[in-house]
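Engineer: Fold the following and give me the result.
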Amino acid sequence: MESSSDPQQQHKNPNWLELPRDLITTILLKLGAIEILTSAQNVCSLWREICMDPLMWRAIDMHNLGDLLDIPYGLEIMCRHAIDRSCGQLVDINIEYFGTDELLKYITDSTSQLRRLQLRMCNNISDEGLIVAVRKLPLLEELEISYCSFSTDPLGTVGHSCPLLKSLRLNNKGSLRAHLECNEEALAIAESMHGLRHLQLFGNKLTNDGLLAILDGCPELESLDLRQCFYVSLGGNLGRRCVEQIKDLKLPDDSTIGYEFDASIEDNGSFDEDYPSGFSDIDLWSNDYDYDFSGGSDLTDYEDPYWDY
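Structural biologist: Presented below is the predicted three-dimensional model:
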């Protein structure tokens, strides 16, 4: 008997094109938008048909490594095309590095159902662009703003415009430089986000006063990440209150293992010696990119439309 008819051999070498549709869909949903649009949908007509289904695009993950100069296609054009495919059903989107005011407006003009918005290293989105966007997102429950260059102004708008907000990730690079304390973000959170349950403030410059305001203003808070918040000192009554009020508490000097961004610390050697000098060798990301991939046209069908933009 030939090996090709051997049941064991066939089991070891399945025909991926003959998998059940539901299983193919499950596999494709685990891919990011970039992988689907540049490769997966071109495998065969069935895969392409599945990739055109709006339900495939309720969550759009534009995760990328930030090596924008090495990417030969327009990420903003690709993102707009993915949004179009969602047909207004988009509820979750992650943008890294290439976000712009225009793209954020395109997202919020395309759906009012967004529950989760992740903005990472998006230095081409302005305060005004974010403010205009969140005013159109009354159902937003989760917001991440990591390593962006926004001021405090949008946070108040987020709190007042998104009453269902339960999770906020406001991450930055930890600093050991002296006299950089700032409680503006903490106060904006405390004054407008009373329903928060999960708050990550990695590398924030708040002090004990800002932390106390958050504890008072966010009574439903269950988890709080204060890693590399070096201007907070959790001794005495404040430390005891944090332990009693917060179920999942990460302290300023806790390990950064598992943190998905660059955990290196800005240090000019002028901070008090009482503070730790560093906790992690993790260096998965860089915050040195500032490229603008704005513009582009809407596409309805295509053959490798993202190349050479």
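Engineer: contacts, neighbours, all on C-alpha from now
Structural biologist: Will do.
Engineer: What spatial separation is found between the closest residue to residue 51 other than its chain neighbours and residue 14?
Structural biologist: Spatial nearest neighbour of residue 51, chain neighbours left out: residue 41 (5.9 Å); criterion: C-alpha to C-alpha, 6 or more residues apart in numbering. Here residue 41 is placed at a distance of 19 Å from residue 14 (C-alpha to C-alpha, to the nearest Å).
Engineer: Likewise for residue 8?
Structural biologist: Residue 8 is 10 Å from residue 14, where distance means C-alpha to C-alpha.
Engineer: this one next, for a side-by-side:
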Amino acid sequence: MTKGIVCTMPRKTERGILGYKKDPKNQVLFSFNPRDGDECPTSDSEDSDYLPSDEERPSSSNSKNTTRKQASRSNHGNKTGKRKSHDQSDTRAKKVARLSQNEASLVLTSDFQGRLPPEVWLKIFKMVVYSDGALPFLCRAAKVCCMWRELAENPLLWDTVDLSYGWIKSQDQTLIYLANQRLSQCQTLSLSMWKNLTNQAVKVLSEKCPLLKSINLSYCKKLTSEGITALVNNCCDIEDIDLSFTSNDAVSVSCLKNLVQKLGGNLRHLTIGGNTLKGFPTFLTTLMNSCPSLETLDVSNAVFSADFVSLNIEAFQAHCSKLRVLRLTNSKFRASYVSQRLKAESPGFPQLEQVSLAVSTSGLNSSLGFDDDFLSRLLKSSVELRLLDLRGCTNLSTTSLQHLPVTHLVQLHLSQSSVTKYADLDMVFKKWRHSLTHVDLSWNSFPENLDKGVAALAEGDQPSPLEHLNIAGTSVGVTPVKLVLELCPKLTFINLTSCRSLPRGVKREFSGKKKIDKLKKEFEEVSDSELDSLSD
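Structural biologist: Model prediction:
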């Protein structure tokens, strides 16, 4: 169905789009999506069943006939009353037809409500909830009328609820009320940033929402292992759970081991980053043995009881071969030693799509764990990899990247990475030039290598798919930047902040096609030698 349809009612007793009789006296403006719909026509003359009302001024050719009709009406008392009521209905219908779609969507007369049964309204509500979310729409719709209130209370509309944006008060009483009245059919729930949430409310939630499959409890600082245990004991179908930046007790070894053992093969997404994780190797062993369907593991920004956690990559690959996303950002991991035979027999992670090994450069020796051996063993068979984040890794070389089996890498982040110090950096970009859309080379030295690498992104037989390039804080020259602007037609963002080899007027971010085109013209108007003379 097209958006913003004006459903005019012909005189025949045909049935309309909703199965109800069409009435030419009560035309209905119907739109599924008033925000995106086209504006209503300013004149009804384009409608096939257009009937002009007495309010509209007739043409000069018909002025005499109109005068006679008006005189005839004045001589008939009873007939005049009927015609006036008919004209008023036509006038009302045309006023509704002239309303903008936002205004027309608010016209909820008793006549209109009677034409649409609750079943149809429920389908419309489902479409709105699917596109815009349950909140705040359902809370606002409940205030319109009694019928809408009953519809808004239907648990089928509350299967996916995000309470992390502050639509309602983040307190236990609110969650308990919703659990009792609305969330019996809820499958996806986000309670992120509910800092005052306690175990009592989580217990009630777990008892009233047995169908829960995904829950976000990040930054719920008051939760303890008692609440987490009650949740996993009552909701055994949970597939996705986020416990990042919670209390130490909520992510204790005993609590996490009980969680993965209870959920077992159902668990697919686990996020426990931003916590102090004591005894993590013991939990990791239990995780590998209990969750063969694991697809996402996020242990970013974690603090361990030991200096480094020894990760048995080959055992991890053998037990969790379905892994798609692995985030170890700013966490100290080191590959454990295994024999060459085990390395050769390992299946790898063939379905891995995203890997983040980024390291904060503020700490000393913080990147000792991520070296060429770690990277090559981890991505041994990851041909489907799309995102690789190596920011801050200072023990990696271009050799390991060139030997990766990845064929269609889309995003590569090498900010403050040791990879850029090698002269064959351009070979890395030539390998993935056909697929790279996002590249981050910011705050790196070695200008000659960077110039060759950036030029390799642009030059090739086919147009480059590059969309986002960040070279802030580097000494990339004018010529490579000009090549990128000329040979990358899909470029929509480039960051030239603090680029020492570029003129002062362009040392900033450029976002959007218009700004990129303007920057391209500025570079075209000035020759390379003139631009070099303008640089710092």
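Engineer: more neighbours, residue 41 and residue 14 of structure 1?
Structural biologist: Between residue 41 of structure 1 and residue 14, counted using other C-alpha atoms under 10 Å, the more crowded position is residue 41 (18 against 10).
Engineer: Which position in structure 2 pairs with that one?
Structural biologist: Using TM-score structural alignment as the criterion, residue 41 of structure 1 maps onto residue 142 of structure 2.
Engineer: My guess is its match contacts residue 149. True?
Structural biologist: Yes - at 3.8 Å, residue 142 of structure 2 counts as touching residue 149 under the criterion of C-alpha atoms under 8 Å.
Engineer: what do those two both touch?
Structural biologist: Residues touching both residue 142 of structure 2 and residue 149 by C-alpha atoms under 8 Å, 6 or more residues apart in numbering: none at all.
Engineer: I figured residue 275 of structure 1 hits residue 230, correct?
Structural biologist: Yes - counting by C-alpha under 8 Å, residue 275 of structure 1 touches residue 230, with 6.9 Å between them.
Engineer: Please report how far the match of residue 41 of structure 1 lies from residue 125 of structure 2.
Structural biologist: In terms of C-alpha to C-alpha, residue 142 of structure 2 sits 11 Å off from residue 125 of structure 2.
Engineer: compared with structure 2, how much does the longest helix along structure 1 deviate?
Structural biologist: If you go by DSSP state H, structure 1 has its longest helix at helix 75-86. Average distance, helix 75-86 of structure 1 versus aligned residues of structure 2 after superposition (mean C-alpha distance after the TM-score superposition for structure 1): 2.2 Å.
Engineer: Which elements pack onto that helix?
Structural biologist: Using 3 or more C-alpha pairs under 8 Å, 6 or more residues apart in numbering; DSSP states H and E, the elements in contact with helix 75-86 of structure 1 are helix 33-38, strand 59-62, helix 101-110.
Engineer: So which of these is the most surrounded?
Structural biologist: Neighbour counts (mean count of other C-alpha atoms under 10 Å) averaged over each of these peak at strand 59-62, with a mean of 22.
Engineer: Give the aligned equivalent of residue 215 of structure 2 in structure 1.
Structural biologist: If you follow residue 215 of structure 2 across to structure 1 using TM-score structural alignment, you land on residue 117.
Engineer: Its match is in what secondary structure piece?
Structural biologist: Under the criterion of DSSP states H and E, residue 117 of structure 1 resides in strand 116-120.
Engineer: In structure 2, which residue range corresponds to the helix or strand just after that strand?
Structural biologist: Beyond strand 116-120 of structure 1 in the direction of the C-terminus, DSSP H and E gives the next helix or strand as helix 127-134. The aligned range for helix 127-134 of structure 1 in structure 2 is 225-232, by TM-score structural alignment.
Engineer: contacting residues for residue 157 of structure 1?
Structural biologist: Each residue near residue 157 of structure 1 by C-alpha under 8 Å, 6+ apart is listed here: 131, 134, 135.
Engineer: Need the three-state assignment for the counterpart of it in structure 2.
Structural biologist: Here residue 157 of structure 1 is matched to residue 258 in structure 2, going by TM-score structural alignment. Secondary structure state of residue 258 of structure 2, per DSSP: H, G, I helix; E, B strand; the rest coil, is helix.
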